[in-house]
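Chemist: quick one, fold the following:
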Amino acid sequence: MSSARSLDAYSPPQAVRLAAREGALTGPTSGLADGFVQVNLVVLPEAQASGFLRFCQANPKPCPVLAVSEPGARGCATLGTDLDIARDLPAYRVYRNGRRSDTVPEVVDEWRDDLVTFALGCSFTFEHALQHAGLGVRHIEQGRNVPMFNTTLPLTTAGGFSGNLVVSMRPYSAADAIRAIQITTRYPQAHGAPVHLGDPALIGIADIGSPDYGDSVSVSDDEIPLFWACGVTPQQVLIDAGIEFAITHSPGHMLITDIPDSHLALF
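Modeler: Take a look at the predicted model:
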């Protein structure tokens, strides 16, 4: 069995997926498989798929679509080889009639022939570029999951779906914040530039030390919190829509693909 202890930034995507498949990797994937794209997952019945696609097209910042599977397929050649969507994430969530299950390690028994998988870009992808530029990523440094927050920023209603934006947060000094914005702007398919920086109350966040998803991280007095659109957004949208059935990744527990990060960079 693959060991999660042996996984790090230099682990190939296949090794990370295998560790998740075998149950050795159960934690967040931030910082793993440097150089390869990580994706959020939303898996829906085909009857709701076209509506969700329209929602994503209307809200590309939180929902950048990288791939859509054929109905019932547990693989997707666009994302990688030897890939099992039902087993290759460290943790999943299942939704029934707008209610979310506890985290589960795989969804083989939940799989149906009518399920369509959406792979959405993830900010864990641009974290590699931040680190290569010498900018630390606080949650990786502190061994935690990225902090994520519900906001009051409204999404564009489309396809029968609506709601508010969810954001992820990373703190930087003023000089590093400018550089972080420049770097992440290169990756629009991984949420791109931040949607907000500074006072979290302006976007409806009451306490930056109490994230709605993930873990809290330290923020120094001389640092600015930067907020990026987050792929957890669809999860709250599914709940708000009272979706009959859906599967997603558990926040912070992504599918690592064989796609090089460089394929998403604009320049």
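
Chemist: when you work out contacts or count neighbours from here on, use the C-alpha atoms and nothing else.
Modeler: Fine.

Chemist: surely Leu115 and Gly72 touch.
Modeler: Yes - counting by Cα atoms under 8 Å, Leu115 does reach Gly72; the two are 4.9 Å apart.

Chemist: what about Asn97, how many residues nearby?
Modeler: Other residues lying near Asn97 total 14 when counted by other Cα atoms under 10 Å.

Chemist: name the nearest residue to it, sequence neighbours excluded.
Modeler: Glu244 (4.2 Å; Cα to Cα, 6 or more residues apart in numbering).

Chemist: returning to that earlier point: neighbour count: Leu115 and Gly72, which is higher?
Modeler: Shown here are Leu115 and Gly72; by other Cα under 10 Å, Leu115 has more neighbours (25 against 16).

Chemist: picking up where we left off before, the residue nearest to Asn97 and Tyr172, how far apart?
Modeler: Using Cα to Cα, to the nearest Å, we find Glu244 at a distance of 41 Å from Tyr172.

Chemist: so those two - more neighbours on which side?
Modeler: A side-by-side neighbour count of Glu244 and Tyr172, using other Cα under 10 Å, places Tyr172 first with 22 against 15.

Chemist: what residues are up against the more buried one?
Modeler: Taking Cα atoms under 8 Å, 6 or more residues apart in numbering as the criterion, Tyr172 is in contact with 223-226.

Chemist: if we use 10 Å, what do you get?
Modeler: Shown in contact with Tyr172 (Cα atoms under 10 Å, 6 or more residues apart in numbering): 135-138, 178-180, 219-220, 222-226.

Chemist: try Arg179
Modeler: Residues in contact with Arg179, defined by Cα under 10 Å, 6+ apart, are 130, 133, 135, 172-173, 185.

Chemist: got it, and Val65?
Modeler: Shown in contact with Val65 (Cα under 10 Å, 6+ apart): 39-41, 53, 56-57, 118-121, 189-190.

Chemist: may I see the buried residues of stretch 195-208?
Modeler: Neighbour counts over stretch 195-208 (16 or more other Cα atoms under 10 Å) mark 195-197, 200, 203, 205, 208 as buried.

Chemist: another sequence for comparison is provided below:
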Amino acid sequence: MTGLEPAALTPPHEARALFRSGTDVPTAGWAPGHTQANLVAVPADWAEDVRQFCARNPQPCPVLDVTEPGSFTTRLAPASDLRSDVPRYRIWENGELVAEPVDATDWWRADLVTFLIGCSFTFESQLAAEGVPLRHIEQGRNVSMYVTNRPCRPAGRLSGPLVVSMRPVPAALVATACRVTRAMPAVHGAPVHSGDPAALGIKDLSRPDFGDPVVAEPGDVPVFWACGVTPQAAVMASRPPFALTHAPGRMFLTDVRDEHYRIR
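Modeler: Sure thing, here's the model as predicted:
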């Protein structure tokens, strides 16, 4: 963290410029009202495996855009650069994390196909508007993410477990959180579970696999949503020769308004 607070009035293009200049922060709370996206780029000969994996696992992997091989632009933000406009990236070789650069330009390849996948940060502004507190933003932390005991449906060479994000929600507002997020299936939709984390194979909420531990308030219930870090878990499990992703919680900010993905 750099000490910067999420800038509620910062439009996406200005936020991307900050990230391009080296500002490395979780993006929860940034440019509220605009869709955020997970990023995973793989060599073209693995793209069909990823495409099918996403199609078979639409809740954790709802695809918003797919680029042509080598392209570093997206229709979701035409003036952006996918190589540099994320706060931090992850570089994978044979399933092993080898680097976490703030600029991935030197790692970019002409054969990379990039998938932009819906992110639960997108529905947070609507949760807040409905009175649901966002504890991780209140505490200045990244959201907590956990690898579960639920396998995703495999596709070709790609397989792996479901990853979830967790938000503590006051018990009286769990139904509200479910209603709000159910209306946004393109950004993970309704929770996959609420209550006892052991049902997902999670032993200790204070030790997330990705992100930061978030402290619950008295009366809060842990609520779990499918998470776009799931493809990273599949990369670790399936070991493609190369992959490039965002760092968990550090998303690509698009120019698209959240309303575009909300079912009326």
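
Chemist: quick check: of the contacts of Tyr172 of the first structure, which lies closest to Cys76 of the first structure?
Modeler: Distances from Cys76 of the first structure to those, taken as Cα to Cα, are shortest for Val137 (30.1 Å).

Chemist: what's around the counterpart of that closest one in the second structure, how many residues?
Modeler: Matched by TM-score structural alignment, Val137 of the first structure corresponds to Leu134 in the second structure. Here the number of neighbours of Leu134 of the second structure (other Cα under 10 Å) works out to 19.

Chemist: check the one 3 residues further on too.
Modeler: Using other Cα under 10 Å as the criterion, Ile137 of the second structure is surrounded by 18 other residues.

Chemist: the host helix or strand of it packs against which elements?
Modeler: Element membership for Ile137 of the second structure, per DSSP states H and E: helix 135-138. Applying 3 or more Cα pairs under 10 Å, 6 or more residues apart in numbering; DSSP states H and E, we find helix 135-138 of the second structure packed against strand 161-170.

Chemist: can you name the next helix or strand after the strand it packs on?
Modeler: Criterion used, DSSP H and E; the element after strand 161-170 of the second structure is helix 174-182.

Chemist: does Gln57 of the first structure lie in a helix or a strand, and which?
Modeler: Gln57 of the first structure is part of helix 46-58, with elements assigned from DSSP H and E.

Chemist: where does that helix end up in the second structure?
Modeler: Using TM-score structural alignment, the residues of the second structure aligned to helix 46-58 of the first structure are 44-56.

Chemist: how big is the offset of that stretch relative to the first structure?
Modeler: Here the mean offset of stretch 44-56 of the second structure against the first structure after fitting is 0.5 Å, by mean Cα distance after the TM-score superposition for the first structure.

Chemist: could you check how far that stretch is from the centre of its chain?
Modeler: Averaging C-alpha positions (Cα atoms, centre = their mean, to the nearest Å) puts stretch 44-56 of the second structure 18 Å from its chain's average.

Chemist: and for it, what are the contacting residues?
Modeler: Residues contacting stretch 44-56 of the second structure (Cα under 10 Å, 6+ apart): 40-42, 57-58, 60-63, 66, 68-70, 110-115, 117, 152-160, 230-231, 234-235, 240-243.

Chemist: those residues in helices, which ones?
Modeler: Those of the contacts of stretch 44-56 of the second structure mapping onto helices are 230-231, 234-235, per DSSP state H.

Chemist: and which of these is nearest Ala77 of the second structure?
Modeler: Nearest member of these to Ala77 of the second structure, counting by Cα to Cα, is Pro231, at 22.0 Å.

Chemist: quick one: map that closest one onto the first structure.
Modeler: Here Pro231 of the second structure is matched to Pro234 in the first structure, going by TM-score structural alignment.

Chemist: surely that match touches Gly163?
Modeler: Yes - at 8.8 Å, Pro234 of the first structure and Gly163 qualify as touching, with contact defined as Cα atoms under 10 Å.

Chemist: what touches both of these two?
Modeler: Common contacts of Pro234 of the first structure and Gly163 (Cα under 10 Å, 6+ apart): Asp240.

Chemist: tell me which of those two has more neighbours.
Modeler: Pro234 (26 against 20).

Chemist: please report how far the more buried one lies from Val195 of the first structure.
Modeler: According to Cα to Cα, Pro234 of the first structure and Val195 of the first structure sit 17 Å apart.

Chemist: what does Thr151 of the first structure give?
Modeler: Look at Thr151 of the first structure and Val195 of the first structure: by Cα to Cα, they are 11 Å apart.

Chemist: and Met148 of the first structure, by the same measure?
Modeler: In terms of Cα to Cα, Met148 of the first structure sits 13 Å off from Val195 of the first structure.

Chemist: what does Pro71 of the first structure give?
Modeler: Remark: distance between Pro71 of the first structure and Val195 of the first structure (Cα to Cα) = 33 Å.

Chemist: count of neighbours near Arg51 of the second structure?
Modeler: Neighbours of Arg51 of the second structure (other Cα under 10 Å): 17.

Chemist: please apply the same query to the one 3 residues further on.
Modeler: Neighbour count of Cys54 of the second structure, defined by other Cα under 10 Å: 23.

Chemist: hang on, the earlier thing: list residues touching both of Met148 and Val195 of the first structure?
Modeler: Common neighbours of Met148 of the first structure and Val195, counting by Cα under 10 Å, 6+ apart, are 167-168, 227-229.

Chemist: dump the residues you listed into CSV; add neighbour count as well.
Modeler: Output for these, formatted as CSV (neighbours: other Cα atoms under 10 Å):
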residue, neighbour count
Val167, 27
Ser168, 23
Phe227, 23
Trp228, 25
Ala229, 26
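
Chemist: which one in the second structure is aligned with Ser69 of the first structure?
Modeler: Matched to the second structure by TM-score structural alignment, Ser69 of the first structure sits across from Thr67.

Chemist: show me what contacts its match?
Modeler: Neighbouring residues of Thr67 of the second structure by Cα under 10 Å, 6+ apart: 41, 73-75, 112-116.

Chemist: Pro90 of the first structure now?
Modeler: By Cα under 10 Å, 6+ apart, Pro90 of the first structure lies in contact with 16-29, 103-106, 249-250, 252-255.

Chemist: ok, 7 Å please
Modeler: 20, 25-27, 105, 253 (Cα atoms under 7 Å, 6 or more residues apart in numbering).

Chemist: and for Val229 of the second structure?
Modeler: Applying Cα under 7 Å, 6+ apart to Val229 of the second structure gives the contacts 163, 248.

Chemist: quick one: it from Val223 of the second structure, how far?
Modeler: Val229 of the second structure is 17 Å from Val223 of the second structure, by Cα to Cα.
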